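A.B. asks: Okay, here's the prediction I keep looking at, along with the sequence it came from:
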Amino acid sequence: MKTTKRVIVLAVLLAAVVSGCGEVTVESETTSTGSASEEKSAVAEKSEEASKASDSEVKAEEPTAEESAAEQPAAEEPADTATLGEKNALASAQNYLRFAPFSAQGLREQLEFEGYSSEEVQYAVEHIDADWNEQALKSAQNYLRFAPFSAQGLREQLEFEGYTSEEAQYAIDHCDADWNEQAAKSAQNYLSLMPFSKQELIDQLIFEGYTREQAEYGVSAAGY
């Protein structure tokens, strides 16, 4: 009977020991798992911090647009390959346009008259940076200061000077001329030179390019 009690006691003790070891093992495993998780979290935080630091360094190293533009070498200016004759032709052309208006054709003829070669003249005309419409307008205004013109007569005169039809038309459209008054001045000029009948004077003004209405206005303004 005593033996049986001892066996029972030993069994109980053994079960308690086994149960205690299990608890210890679980606690150990739990502790180990928690420690591993903490280590992983710490490693992840360090990795994230390192990544942010790396990004900051990369951004700091990247040059700004202004710095990039400043670092780029300045574009080289094209070499001046003009000959001495071409440079002198250009200088002559610039001098002419300072004192009088010219068409491109008129300027070309003037430079050739001075003895420049066709290549030198062409270089000057291409590089003078002139507004030929404005040159035509200046020429038209100069003509109207010294003599009366009809619109048609002024157009023909400008084209004779070498202006294109488009340049001449630009001048006609922008010279602010009163063509009726131009017809009146022309009629007075004719009558100061010789006698005209009214019809003869009207016909003469029409021949000069005035419209019939402008011619009749001019003759009436002249005293007829």
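C.D. replies: It's in.
A.B. asks: contacts and neighbour counts: CA atoms only from here.
C.D. replies: Noted.
A.B. asks: Can you tell me the SS state at Pro148?
C.D. replies: Three-state call for Pro148 (DSSP: H, G, I helix; E, B strand; the rest coil): coil.
A.B. asks: what's the neighbour count on it?
C.D. replies: Using other C-alpha atoms under 10 Å, Pro148 has 20 neighbouring residues.
A.B. asks: Next one for the comparison:
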Amino acid sequence: MDSKEMSKNSVSTGKESSKEETTKPPLESLNENQAQAIQTAKDYLDTMHLSQTELLQMLSVENIDSEDAKFALEYLNIDWNQEARKKAKEYCKHKIGFSKEKLKAQLLFDHFTEEEADFAVSHINVNWIEQAEIVAKEYMEDGVISKEDLIDALMNEGFTKKEAEKASLRSFKKSK
């Protein structure tokens, strides 16, 4: 294997503090099933942000043997924390209105681990007050609600008191 081919197949593990790299065998040297599993996993990860469990399920649906699927995930050395972070960011982008607590619960529902969900929620750049405002708007559209009841409702949705108070204040200003 020449140096160009080696660098093409080097994958950073992301776990070391230095720039150490692990050399992976070229796809051409793998058996057909392993290469297919790797390519299919890459295709899914290019379009979706999936937990390890979800990705293994998707590969199973594609009739990829579980051993080949596991090999593909090891070969790709996927950073599941980053996949969880990207999924969390995607959820918040859709203007659904997630508190940190609800977002973490959603990620756990999506089969990310507790650690991955915690990482995601603490490493995304989200304005939680804006997220609370989205939920506040829904409560206000449902009928007449006092500022205090709105704050309580937002806190019950998992927002902090500060987030709930600011969102409530902004929402009432916008409704006038």
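C.D. replies: Great, that's in hand. Since this is a predicted model, take the numbers as computed values, not measurements.
A.B. asks: May I have the TM-score of the superposed chains?
C.D. replies: The TM-score (TM-score structural alignment, normalised by the length of structure 2) is 0.73; 147 aligned residues with a C-alpha RMSD of 2.3 Å.
A.B. asks: measure the most centrally placed residue in structure 1 to Leu97 of structure 1 for me?
C.D. replies: Nearest residue to the geometric centre of structure 1 (C-alpha atoms, centre = their mean): Asp129, 16.9 Å. Going from Asp129 of structure 1 to Leu97 of structure 1 by C-alpha to C-alpha, to the nearest Å gives 11 Å.
A.B. asks: Give the aligned equivalent of Ala91 of structure 1 in structure 2.
C.D. replies: When structure 2 is aligned by TM-score structural alignment, the residue opposite Ala91 of structure 1 is Gln39.
A.B. asks: What distance do you get for its match to Leu30 of structure 2?
C.D. replies: Counting by C-alpha to C-alpha, the gap from Gln39 of structure 2 to Leu30 of structure 2 is 12 Å.
A.B. asks: out of these two, which sits in the more crowded spot?
C.D. replies: When Gln39 of structure 2 and Leu30 are compared for neighbours, Gln39 comes out ahead with 15 against 12, by other C-alpha under 10 Å.
A.B. asks: which ones are touching Asp152 of structure 2?
C.D. replies: Applying C-alpha atoms under 8 Å, 6 or more residues apart in numbering, we find Asp152 of structure 2 in contact with Ala164.
A.B. asks: host element of it?
C.D. replies: Applying DSSP states H and E as the criterion places Asp152 of structure 2 in helix 147-156.
A.B. asks: Enumerate residues external to the helix or strand following that helix that contact any of its residues.
C.D. replies: Remark: after helix 147-156 of structure 2, the chain's next helix or strand is helix 161-175, criterion DSSP H and E. When contacts are defined by C-alpha under 8 Å, 6+ apart, helix 161-175 of structure 2 is touched by residues 128-130, 132-133, 136-137, 147, 150-152, 154-155.
A.B. asks: next one: stretch 105-113 of structure 2
C.D. replies: Under C-alpha under 8 Å, 6+ apart, the answer for stretch 105-113 of structure 2 is Leu50, Ser51, Gln52, Thr53, Glu54, Trp80, Ala84, Lys87, Ala88, Glu114, Ala117.
A.B. asks: Aligned counterpart of Phe159 of structure 2 in structure 1, please.
C.D. replies: With TM-score structural alignment as the criterion, the equivalent of Phe159 of structure 2 in structure 1 is Tyr210.
A.B. asks: Just give the number of residues close to the closest residue to its match other than its chain neighbours.
C.D. replies: Nearest residue to Tyr210 of structure 1, sequence neighbours excluded (C-alpha to C-alpha, 6 or more residues apart in numbering): Ser150, at 5.2 Å. By the criterion of other C-alpha under 10 Å, Ser150 of structure 1 has 26 neighbours.
A.B. asks: Please name the residues that touch Ser150 of structure 1.
C.D. replies: Residues in contact with Ser150 of structure 1 (C-alpha under 8 Å, 6+ apart) are Trp179, Gln182, Ala183, Glu208, Gly209, Tyr210.
A.B. asks: So which of these wins on neighbours?
C.D. replies: Going by other C-alpha under 10 Å, Ala183 tops those with 30 neighbours.
A.B. asks: what separates the alignment partner in structure 2 of it from Met155 of structure 2, distance-wise?
C.D. replies: In structure 2, the residue paired with Ala183 of structure 1 is Ala132, using TM-score structural alignment. To Met155 of structure 2, Ala132 of structure 2 is 9 Å away according to C-alpha to C-alpha.
A.B. asks: how far is the longest helix along structure 1 from where the chain is centred?
C.D. replies: Identified as the longest helix of structure 1 according to DSSP state H is helix 2-61. How far helix 2-61 of structure 1 lies from its chain's middle: 73 Å, per C-alpha atoms, centre = their mean, to the nearest Å.
A.B. asks: Would you check the span in structure 2 matched by whichever helix or strand comes after it?
C.D. replies: Following helix 2-61 of structure 1 in sequence order, the next helix or strand is helix 65-71 (DSSP H and E). Mapped onto structure 2 using TM-score structural alignment, helix 65-71 of structure 1 covers no residues at all.
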